[in-house]
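*Asks:* Provided below are the primary sequence and the corresponding predicted coordinates.
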Amino acid sequence: MNNAADEYILPGGGASISALPKISLHDHLDGGLRPQTIIDLAEEIGLELPTTDAAELATWFTTQAESGTLVDYLKTFDVTIAVMQTRSGLYRVAREFVLDLAADGVIYGEVRWAPEQHLSAGLTLDEVVEAVQEGLEAGVADAAAEGRVIRVAQLLSAMRHADRGVEIAELAVRHHGKGVAGFDIAGAEDGFPASRLADAFDLLARNFVPVTVHAGEADSLDSIKSALFDGRALRIGHGVRVAEDINTQSEDDEGMYVTLGPVAEWIKDRQIALELAPSSNLQTNAWGTELSDHPFDLLYQLGFRVTVNVDNRLMSATSLSRELFLLAEEFGYGLDDLAQFQLNAAAASFLPLDDRDDLIEQILVAFERA
């Protein structure tokens, strides 16, 4: 399994991608557990696992996740969510999550998760949010003690196939500015458009809580349209299928002629960030089976605000540094390209403007020195 301790060097460039400051926008709390932590917490609650060997368990998660469909991919979360039902379990997972981000050079991370999935042991929605916040703050403090400065925020996800959208939106409003930076909807996408949660999105808009929406991963352009217009999304989670609205035609020696459809044009012109997660997108067959098939480079070259993300580090056996390395290796990106991806993410984060500017300055200085 690849982890934050692995160092990734820019192909042909010598710079350490791992050491450079990075911004993580799309990273699921229940998809980033350490295998040994799962084993420890499972033992405490009497949960049977496929194996109690950490390395073998890591391999099991990756193998299961490589099913080729989002629905099967999501089944691996039955295990991780099961060990995240107590205050102590949530605290530990959140604390270690931050430490792993910091070890990978992340200086700002938005941590998304669905509180409604962590109530089986009797905790309330507010209690689970508070437990995660305590763990995140402990992780930030422990990282600082190790000389690593990191800032994190929660994104509260409502499960799009459930009927608790307004309840989770109200939860986000209550905790907004107290550790929670925004709102998301997640889960099975096909058949569950953002319009089903219209009342929740109205509530969030009235209370100035920013929104990102999973869309264009397992469903078509209509899902992205619903995220934009029903969800008022400021970012699109994955959004890889926006490429369906881009027509490319070869012009012999003239190169490529590209036309954008209305959805793609809207997203590009308004610089709505795409939270692309290449390894995860390939696992769920969101677009192709090889990285060379992924439209990341097309979107980047056309001027879309692309960001690089891990989605679920455990299921994809990855880290943000590894994702950047794979893209650089496949598409020939250099240091300036990797810097642009971080600048895109900083600009699209749900932080106040002054804080976004601080992140941008950190990125510019560090990449110039690399």
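*Replies:* Done, it's in.
*Asks:* contacts, neighbours, all on C-alpha from now
*Replies:* OK.
*Asks:* what's the closest non-adjacent residue to residue 42?
*Replies:* residue 83 (5.9 Å; Cα to Cα, 6 or more residues apart in numbering).
*Asks:* before we go on, here's another structure to hold up against the first:
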Amino acid sequence: MSDSEFSETEATSTVDPDVVRRLPKVELHDHLDGGLRPQTIIDIAAETGYDGLPTTDAAELEKWFFDAANSGDLPTYLTTFDHTTAVMQTRDSLVRVTREAVEDLAADGVCYAELRFAPEQHQAKGLSLQEVVDATVQGVKEGERVVSARGGRIHVRLLMCAMRHADRAAEIAQLTVDNHGEHTPGEGYVVGFDIAGAEDGFPPSNHVEAFRILRENLVPVTVHAGEAAGVESIADGLRQGAVRIGHGVRIYEDLDATMNGIELGEVAKFIRDRRIPLEICPTSNTQTGVCDTVADHPFNLLYELGFTCTVNTDNRLVSGCTMTGEMLALAENFDLEYWQFLELTTNALDNAFCDQPLRESLEREVIYPAYAELGGTLSSGEGDSEGLGELHGDHGHVHGAGVEEVQLSMENLRAELAELGLSLDDEDDEDSEDSEETEEK
């Protein structure tokens, strides 16, 4: 969702959009092939002879991607990537696309990002899998240098994706292992593994050999789950060793409304209690059928229940969004404040696949100072915050550690459940009927 969509509603939000744009952000779920600049697609298509674009006007092409993505289902949404991957088949194009992604993220205030892509989708013109990885690593290095030369700071890492409908997952897992670590061709930039593509009907357990390779070599794993498929998809990913869940929002299907509140099922309780991060992508979820609008998104319910939530874009071009826009959308729809942005940002950084010294450096030198500058505007929701130290002292988690957990009133609880097709009313009616029957007897 673009920042401009909030121009008419800024007055009702508790945060200043200009401040949000400047705040440091952490992005864990961003597909390299979903965030190209429209003009870059047109340029590379002309250079490489690709003539399949629906238009060669940059503004029209950007609109086409957004419109095509708003299909309401994941398989149709994924067809937009036919055009982006088509122009990412040479070393030079991969370097350029990756470099520009780094620059664009930095311009949006992102200080750390993990870009994910499927190397197997970039071999149409003869590149080897290792040559694909080498090109993206080069692109990240060039992008970081450009940002640094402009006085900025960003650190970008790479996740290798295997396509879940294909049979190359073990091969991609081994590629990830071969490039994982500073003393490999990946030079420390390749930090983890993912499976992507059509989720429903292609469970993580189809690729047990790949996950075995990764576990044995101590490579961290995230998986797409709980987007187009439900709770079992999430559980399957956890069984294979996932330490983060891409999207994961359909975990709400493992919640049950009772008169005492919301009871968590076995999988939901596991994820909440072990703080398994959910890589939530609000706008993307509206496009793939999880919900109709951001206002209907289960984010707020999951957040209130204590799940470890992070905010991400998924595909900046295809979904027409930025990290700033996503944060503003959540603020507008769920009344989030700056301290909650801090929590969501540190949730992401705490669970990034980079090394601990980098995490500590970004917290100490970039994130905490930026929020400390907000001073008295950094409200904890209690109205008397003394600033950053009170909210996030001792590297604790803001949500449920330094601040009282927000308790849902019955009215708010009913509203949240209604958005998800759940209700306490049925049980209320049943209890009322039982009571009446007892009185009659």
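*Replies:* Perfect, I can see it now. Quick caveat, the model's predicted, so the values are computed rather than measured.
*Asks:* just to revisit the earlier point, neighbours of the residue nearest to residue 42 of structure 1, just the number please.
*Replies:* Residues within reach of residue 83 of structure 1, counting by other Cα atoms under 10 Å, total 26.
*Asks:* helices or strands next to the longest helix along structure 1 in the packing?
*Replies:* Taking DSSP state H as the criterion, structure 1 has its longest helix at helix 125-145. Judged by 3 or more Cα pairs under 8 Å, 6 or more residues apart in numbering; DSSP states H and E, helix 125-145 of structure 1 is in contact with helix 87-103, strand 151-159.
*Asks:* which residue numbers in structure 2 go with whichever helix or strand comes after the longest one?
*Replies:* Which is helix 87-103 of structure 1. For helix 87-103 of structure 1, the following helix or strand on the C-terminal side (DSSP states H and E) is strand 106-113. Following TM-score structural alignment, the aligned partner range for strand 106-113 of structure 1 in structure 2 is 110-117.
*Asks:* if I line the two up, what does residue 198 of structure 2 land on in structure 1?
*Replies:* By TM-score structural alignment, residue 198 of structure 2 lines up with residue 188.
*Asks:* oh, I was asking about residue 144 of structure 2
*Replies:* Aligned partner of residue 144 of structure 2 by TM-score structural alignment: residue 140.
*Asks:* My read is that its match contacts residue 99, right?
*Replies:* Yes. Here residue 140 of structure 1 reaches residue 99: they are 7.3 Å apart, a contact under Cα atoms under 8 Å.
*Asks:* In which helix or strand does residue 327 of structure 1 reside?
*Replies:* Residue 327 of structure 1 belongs to helix 320-331, assigned by DSSP H and E.
*Asks:* ok, now residue 19 of structure 2?
*Replies:* Going by DSSP H and E, residue 19 of structure 2 is part of helix 17-22.
*Asks:* name the helices or strands packed onto that helix?
*Replies:* helix 323-334.
*Asks:* Could you figure out how far the helix it packs on is turned away from helix 91-107?
*Replies:* 50 degrees (axes from the mean of the first three to the mean of the last three Cα atoms, to 10 degrees).
*Asks:* so the helix or strand following helix 323-334 of structure 2 matches what in structure 1?
*Replies:* Downstream of helix 323-334 of structure 2, the first helix or strand assigned by DSSP H and E is helix 338-350. Against structure 1, the aligned range for helix 338-350 of structure 2 is residues 335-347 (TM-score structural alignment).
*Asks:* ok, and what's touching the matching stretch?
*Replies:* Under the criterion Cα atoms under 8 Å, 6 or more residues apart in numbering, residues 10, 13, 15, 22-25, 273, 305-308, 324, 328, 356-357, 359-360, 363-364, 367 lie in contact with stretch 335-347 of structure 1.
*Asks:* mean offset of that stretch relative to structure 2 (after superposition)
*Replies:* Once superposed with structure 2, the aligned residues differ from stretch 335-347 of structure 1 by a mean of 0.5 Å; criterion: mean Cα distance after the TM-score superposition for structure 1.
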